[in-house]
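K.L.:
Build the 3D model from these lines:
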Amino acid sequence: MTFGGTVLPEWKQRDTRPGAHPLRQSGHGQRFGGPCVKGLWRRAVVVGLALTVAACGRGGVDAKRIAAADGAEWLTYGRTYDEQRFSPLAQVNKDTVGKLGVAWWAEFDTDRGQEATPLVADGVLYTTTAWSKVYAFDARTGKQLWKYDPKVPGEAGFNACCDVVNRGVALWKGRLYVGTIDGRLIALDARTGAVAWDVQTTDRTKPYTITGAPRVVKGKVLIGNGGAEYGVRGYVSAYDADSGKLAWRFYTTPNPKGAPDGAASDRVFRDKASATWSDGVWKESGGGGTVWDAITYDPKLDLVFIGVGNGAPWNHKLRSGGKGDNLFLSSIVALRPETGEYVWHYQTTPGESWDYTATQHIMLADLNIGGVERRVVMQAPKNGFFYVLDARTGALISADKYVPVDWAERIDLSTGRPVEAPSARYRDGGISQQASSPLGGHNWQPMAFSPREGLVYVPAMRNRGFYADALGFKFIPGAWNTGLTRAQAGPNTPSPKPATPPLATGELIAWDPVARKARWTLALPAAWTSGVLATEGGLVFHAAGNAFTAYDANDGKALWSYDAGANVIAPATTYAIDGEQYVALMVGVGGAPMGGDQPRRPGRLLVFKLGGTVKPPPYPAAVAMPPLDLAAATPSKGDADRGAALFGQFCGACHRIGGLLPVLPRSPAILDGEGFKAIVLDGALKANGMAPFRRYFDEAGAEDIRAFLLWQAKQPAPAPKPGGASHG
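P.N.:
Next up is the predicted model:
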């Protein structure tokens, strides 16, 4: 077959059977629809369709265009408002996926984590990298069109619990919107990258961050924030897409002063939510409840659903005297998009005490349950239960364990509340070991739903959590305030130990939300895996470690795999240009999370197509770090036991073995006392994200930490945990 004078390979040729389409072939007989293609021959070749869509899109992305999206473009974070991450494209399918190869690739100027979902509109691919940088590429050729660097101060990385990542942008009427790690929301010209407006969405004196992708609904840009562990009060904000003016704000925890905020949340806190809090540390910390990821809009019901995070501190006894449900922590909350007015909520974990956030991916679907069509909200939050809610009312339809759970026996469907296990809570110096750790049964990595199969694909984890009550806890603004005793021991201060070794394994679960059980489950070689993409071609794309794999959506059989050369945690997207389907993937989790023994690996964007032959150069081979020459160390007069306590509170989240950043007991920086103080107290490396700590402790404290690190460097290295990297 020829097209435009070119002979098309067999896999590009059009199937001329009735109902077939070159990029969309399925047993469903789905059709293109919507205003952009109304009146067109619905089985037109995809080139003509793509040109028509591009022409219709010259005015920019809006609600009608998102609603009419046919698969050629990926216009919003979850592709459609439903956030199902399902593409109707089918040129890449079970029969052809073996021919998938790299069409083009790009490398970035950072080796930190890459979590973005690339968007594609009008032939341009938009993505973000660590440090909130934005790139625009020609989606067919990979030519870089422009780059925008918001110039985030390096020390802002200190406030990021889980790396300086960014999960992507939003598109609306010729503009692109991105949140930054230092709490700004920026509007850019989608064609040039020029700044249209730049607003600060957070209090710069508090440790807020933004890592999530904005959403645009009815001309308003919705954005949340993170930072609960460090002591902030969560909220979601709506800004006018044209001017950047704040339209409304909804807080997720009460005002610690007991006063109204003049916000959309005032009424619901006055009427019901404030009464669920008692006296406690939350009045100093703000209570947490940050909205750092999930924001989903339902145009059918005209509701926005937000996912709310953990408490500050985690420890319910300290946060609120062990009393009350603490609304709206760990909740899904439905709001009116134009005003922020509260409509309903469902709390997944009342009295949250384990970092069991409900910020995980929220998706919408129409399901036939018991013979009745239901519009539903679905979520697999950290606490290990898969929830199906009525989208209109928030009523619980089902809640079932998708991974092993022991904090609760079950969810009572009549009350919607968990039936907690007697051993779940840690109080009065006690401990609790749970089957789901603070990483959760499922974290931020997006799920996907295939209407073709009726399955939700969940990138899940089994990772045990150990919780020990912190006696004598004192809230310190900007420090790691969980209210737990950190498992960090000095030479004379043994810490509490788990009864059994922690487990860390990953799974890809094909969950049937109607049958309320898994159809199939794959055990994976890594715990911290990627988000998921499902397609009409009968495929599920997912990565574990370096391996980016296409599975049969029906039974989980691996059909194709590609070694990305570095760990992948981001979800793939797919689009079509000039009659060809592409699959795009951000690559990179950074070198340090592998325990410090990996070379620095810059982030990459890989774009695949059938017949792609490009070979990106391999990354440097892994090498073992040489042991420190401890004989060359300046002796320390510090107290290693005091240093262990300081390290646990201020350093361990990032710099412990298996943490996000360099493992300090293996770092040459600890060998010299003056050099160590220059870094830790004076900010010699603040441009890299290592903020000065002089506001928290003095030179004696810094030397105590160095003494502890020198002692720890002499201890036998722990065996690596199964499952690969444990942070993202």
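
K.L.:
Please make it C-alpha for all contacts and neighbour counts, starting now.
P.N.:
Will do.

K.L.:
was I right about Gln114 contacting Asn166?
P.N.:
Yes: look at Gln114 against Asn166 with CA atoms under 8 Å: they come within range, at 7.2 Å.

K.L.:
overlap in contacts of those two?
P.N.:
Counting by CA atoms under 8 Å, 6 or more residues apart in numbering, the contacts common to Gln114 and Asn166 are Thr129, Ala130.

K.L.:
Before we compare anything, build this one as well:
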Amino acid sequence: MRYYVLATTHRALRPALATALLSLPLLAGCGDRQSTAATAAPAAQTVAAVDGARIRGADSEPGQWLSHGRGYDEQRYSPLAQIRQDNVGDLGLDWYFDFPTKRGMEATPIAVDGVLYVTSAWSMVYAFDAVSGELLWHYDPQVPKAWMVNLCCDAVNRGVAVWQGKVYVGTLDGRLVALDATDGSVAWEVQTTPRDKPYSITGAPRVVKGMVMIGNGGSELGVRGYISAYDAQNGDMAWRFYTVPGDPQAPHENPILKQAAATWSGDKYWEYGGGGTVWDSMAYDPELDLLYFGVGNGAPWNREIRSPGGGDNLFVSSIVAVRPDSGEYVWHYQTTPGESWDYTATQHMILADLEIDGETRKVIMQAPKNGFFYVLDRANGELISAQKYTTVTWASHVDLDTGRPVEADNARYEDKPALIYPNTQGGHNWHPMSYSPDTGLVYIPAHQGIMVYAQDKDFEFTPGAWNTGLDLMPAVMPEDPELRAQAMSQFTGFITAWDPVKQAEAWRVPHSTLWNGGMLSTAGNLLFQGNADGEFVAYRADTGDRLWSSPAYTGIVAAPITYSVDDKQYVAVVAGWGGAQVAFGEIADRAKGSPEAGGDNYSRLLVYSLDGRAQLPAPAPSERKLPAPPPLNADVATLARGHELYINNCHFCHGDRAISGTSIPDLRMMSPETHELFNAIVLGGLRHEKGMAGFAQRLDDDDAEAIHAYVIKRAHDLHSEQEQNQ
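P.N.:
Sure, this is the predicted structure:
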């Protein structure tokens, strides 16, 4: 490990410093993972001195944001009220930092004793002075860029955990790293996933009772889900809980998996991995001593393929409660039995005590992808209520006696395609919701979306590929402009202020598109959210009235926090458009972070206060000139084949119809040089250092030529559109 000391930064120099950081790994020995100290940090014993007592007593330290959801209950509610509904109009930018990336940004900052800890793309970690914005240190785990091929949804990371002087981060290539909070040096690291499987980590760790909890992602690519606990001091693994059964010829790793295995059928599911990855949400109840985690979709998505005899397929799409000391199973609730639509239950979970029917109930609440808002008894998993919070057609309702959804007749698509709400993005994705005990409302960054689900009749499992079990072609946007506009109108986003006792919407704020930021509620009767249009906005928490906004000049998907230092309250949010929405191309392209929409994507940390006077530089208008595309010589059959190959191999990163809504290259805009090198890039991995791995194991020269022909057609389409608009 090598260290580089940098001069103390000033606000005007921060963007330059950020750019300089990009080159630091090049100065080190080959393969070194870099931590760079920028200024002298406080004494070690005073840095990140977080433990369970502090997190349990979070309300007694309202100026801190000690854990991912502020406290173990994950409510994302702050008692701070210096910034209120009657003075939020005075809020201004106090300081900002531009990260050396243009990838998506999904992190929740952690604020401890005057220091902000934030992650950026590629699992990098930054520590800032929370008042001045000075960079204290920076850590680069040097994730191989070629690992991008093993990722679902951009090179994102949702944040760190801090505990007793250490900062913990999960890396995209499956490592859990403990950093010294003083200078960012590596205390220990452990590989939490097999290196020969396409696992990834994008979620934030949690620390409970001295153990770091971490899950992983990769269901669609052929992995088996689990959550692990590691000793926070030395990285020794304490326990692991597999969420789906493995090889039926091998002993079950956990007695509860025998029960789970009875809900699966066929002899292929374990070869496909099964899915059920624990890639995001967790919560902890210290009184009940229960750790809760959400479980992802089955893999392949289509149950008919992974479990052809049917079955609920436990524990996919479930909330599971275990003992944090041992991982011992206590209870589960499955939101989507026999999941077939990518309806994960990894979405944010909130713990609260609610008065329901005259009785105080200890509840856990979740709005998973499937479109129903669930209120459960968190002691035993009993279903209390469930209602639709967005447009839902796959099920009519949830039966309160059985706890099961009542599926619509056309929900399963084994025999014929089915038009279903919500689509694979769900009614609510990973973006954190918040709860206010003042209003009694849960604030959900919700979506509406529609999709044609159809079975892949010719499915063959391909390790490392997207094994959905779906025929994706019926789901693509129509070419006809009018039909495409009608389809796109069905994709919307909104805030719903949800009353969990009445199970009804109290108010709604519509957005121009979907994929907007997570939520923060405060005692100042305020609700903060960034949006896809590049704004950071404050609303009245009780009514939804818009009170204040500030331009970020880039789409915001992450959730804000608030903290205070020396009796001064700040609000912080990480901005930068990206994530899973990249696959939706033209829909994602509506966002402010998209160059096509008139702006570039900026990855930045924004910090506001009542006397903030800083100004973001207004971006110059983006005028992307379309290079002259090569001649379009392919016949109709080749273009059709290229389109299908593109959808099945490329659109997950480069977007539907070859339109990229992020900084990932828009393939319609390829230069003549890139066209010349197309096969070398696609098959040979010529640009693996930028995250574009080679696909030679899946595609041959004819396949690459067909994909190239389709991309050339899309470039010609864009050229024609530009000529018509002149």
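
K.L.:
Please identify which of Gln114 and Asn166 of the first structure sits among more neighbours.
P.N.:
Gln114 (33 against 27; other CA atoms under 10 Å).

K.L.:
dump the residue contacts of that one.
P.N.:
Going by CA under 8 Å, 6+ apart, Gln114 of the first structure touches 129-130, 165-167, 568-570, 586-589, 603.

K.L.:
now Tyr135 of the first structure
P.N.:
When contacts are counted by CA under 8 Å, 6+ apart, Tyr135 of the first structure touches Tyr126, Thr127, Thr128, Gln144, Leu145, Trp146, Lys147, Tyr148.

K.L.:
Which of those residues sits closest to Val268 of the first structure?
P.N.:
Distances from Val268 of the first structure to the contacts of Tyr135 of the first structure, taken as CA to CA, are shortest for Thr128 (35.8 Å).

K.L.:
and the nearest residue to Asn368 of the first structure once chain neighbours are set aside, what element?
P.N.:
Leaving aside its chain neighbours, Asn368 of the first structure sits nearest to Arg374 (6.1 Å; criterion: CA to CA, 6 or more residues apart in numbering). Assigned by DSSP states H and E, Arg374 of the first structure belongs to strand 372-379.

K.L.:
That strand packs against which elements?
P.N.:
Applying 3 or more CA pairs under 8 Å, 6 or more residues apart in numbering; DSSP states H and E, we find strand 372-379 of the first structure packed against strand 363-369, strand 385-390.

K.L.:
and the first one, which stretch of the second structure?
P.N.:
Per TM-score structural alignment, the counterpart of strand 363-369 of the first structure in the second structure is residues 350-356.

K.L.:
That stretch vs the first structure, average distance?
P.N.:
Compared with the first structure after fitting, stretch 350-356 of the second structure has a mean deviation of 0.5 Å; criterion: mean CA distance after the TM-score superposition for the first structure.

K.L.:
any idea how far Gly596 of the first structure is from the residue nearest to Asn368 of the first structure?
P.N.:
Arg374 of the first structure is 49 Å from Gly596 of the first structure, where distance means CA to CA, to the nearest Å.

K.L.:
go on, Leu364 of the first structure?
P.N.:
40 Å.

K.L.:
and for stretch 600-614 of the first structure, what are the contacting residues?
P.N.:
11, 92, 96-97, 99-114, 129, 566, 580-592, 619-620.

K.L.:
Same question for that stretch: list its buried residues.
P.N.:
Arg600, Arg601, Pro602, Gly603, Arg604, Leu605, Leu606, Val607, Phe608, Lys609, Leu610, Gly611 (16 or more other CA atoms under 10 Å).

K.L.:
now the residues you listed as CSV including secondary structure and distance to Ala669 of the first structure?
P.N.:
Below are those laid out as CSV (DSSP: H, G, I helix; E, B strand; the rest coil; distance: CA to CA, whole Å):
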residue, secondary structure, distance to Ala669 of the first structure
Arg600, coil, 18
Arg601, coil, 22
Pro602, coil, 23
Gly603, coil, 26
Arg604, strand, 29
Leu605, strand, 33
Leu606, strand, 35
Val607, strand, 39
Phe608, strand, 42
Lys609, strand, 45
Leu610, strand, 48
Gly611, coil, 48
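
K.L.:
so what's the equivalent of Ala238 of the second structure over in the first structure up against?
P.N.:
By TM-score structural alignment, Ala238 of the second structure lines up with Ala247 in the first structure. If you count contacts by CA under 8 Å, 6+ apart, Ala247 of the first structure has them with Lys220, Ser237, Ala238, Tyr239, Asp240, Thr339.

K.L.:
In PyMOL, how would I select just the buried ones from these?
P.N.:
Those of the contacts of Ala247 of the first structure that count as buried under 16+ other CA under 10 Å are selected in PyMOL with:
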select buried, resi 220+237+238+239+240
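
K.L.:
Serialize the contacts of Ala247 of the first structure to a markdown table and add fields for distance to Tyr177 of the first structure and secondary structure.
P.N.:
Listed next are those as a markdown table, based on distance: CA to CA, whole Å; DSSP: H, G, I helix; E, B strand; the rest coil:
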| residue | distance to Tyr177 of the first structure | secondary structure |
| --- | --- | --- |
| Lys220 | 11 | strand |
| Ser237 | 14 | strand |
| Ala238 | 12 | strand |
| Tyr239 | 11 | strand |
| Asp240 | 11 | strand |
| Thr339 | 20 | coil |
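
K.L.:
picking that back up, need the winner for burial among the helices and strands packed on strand 372-379 of the first structure.
P.N.:
strand 385-390 (a mean of 22; mean count of other CA atoms under 10 Å).

K.L.:
who's in contact with stretch 638-658 of the second structure?
P.N.:
With CA under 8 Å, 6+ apart, stretch 638-658 of the second structure has contacts from 152-154, 465-466, 472-473, 476-477, 582-586, 660-661, 664-668, 703, 705-711, 713-714.

K.L.:
Same list (the contacts of Gln114 of the first structure) but as CSV, adding secondary structure and distance to Ser330 of the first structure.
P.N.:
Putting the contacts of Gln114 of the first structure into CSV (three-state DSSP; distance: CA to CA, whole Å) gives the following:
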residue, secondary structure, distance to Ser330 of the first structure
Thr129, strand, 28
Ala130, helix, 27
Val165, coil, 22
Asn166, coil, 22
Arg167, coil, 21
Val568, coil, 27
Ile569, coil, 23
Ala570, coil, 24
Met586, strand, 29
Val587, strand, 30
Gly588, coil, 29
Val589, coil, 27
Gly603, coil, 32
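
K.L.:
Next, the distance between the ends of stretch 247-262 of the second structure.
P.N.:
Terminal residues of stretch 247-262 of the second structure lie 13 Å apart, using CA to CA.

K.L.:
and it, how far from the chain's centre?
P.N.:
From the chain centre to the centre of stretch 247-262 of the second structure is a distance of 30 Å (CA atoms, centre = their mean, to the nearest Å).
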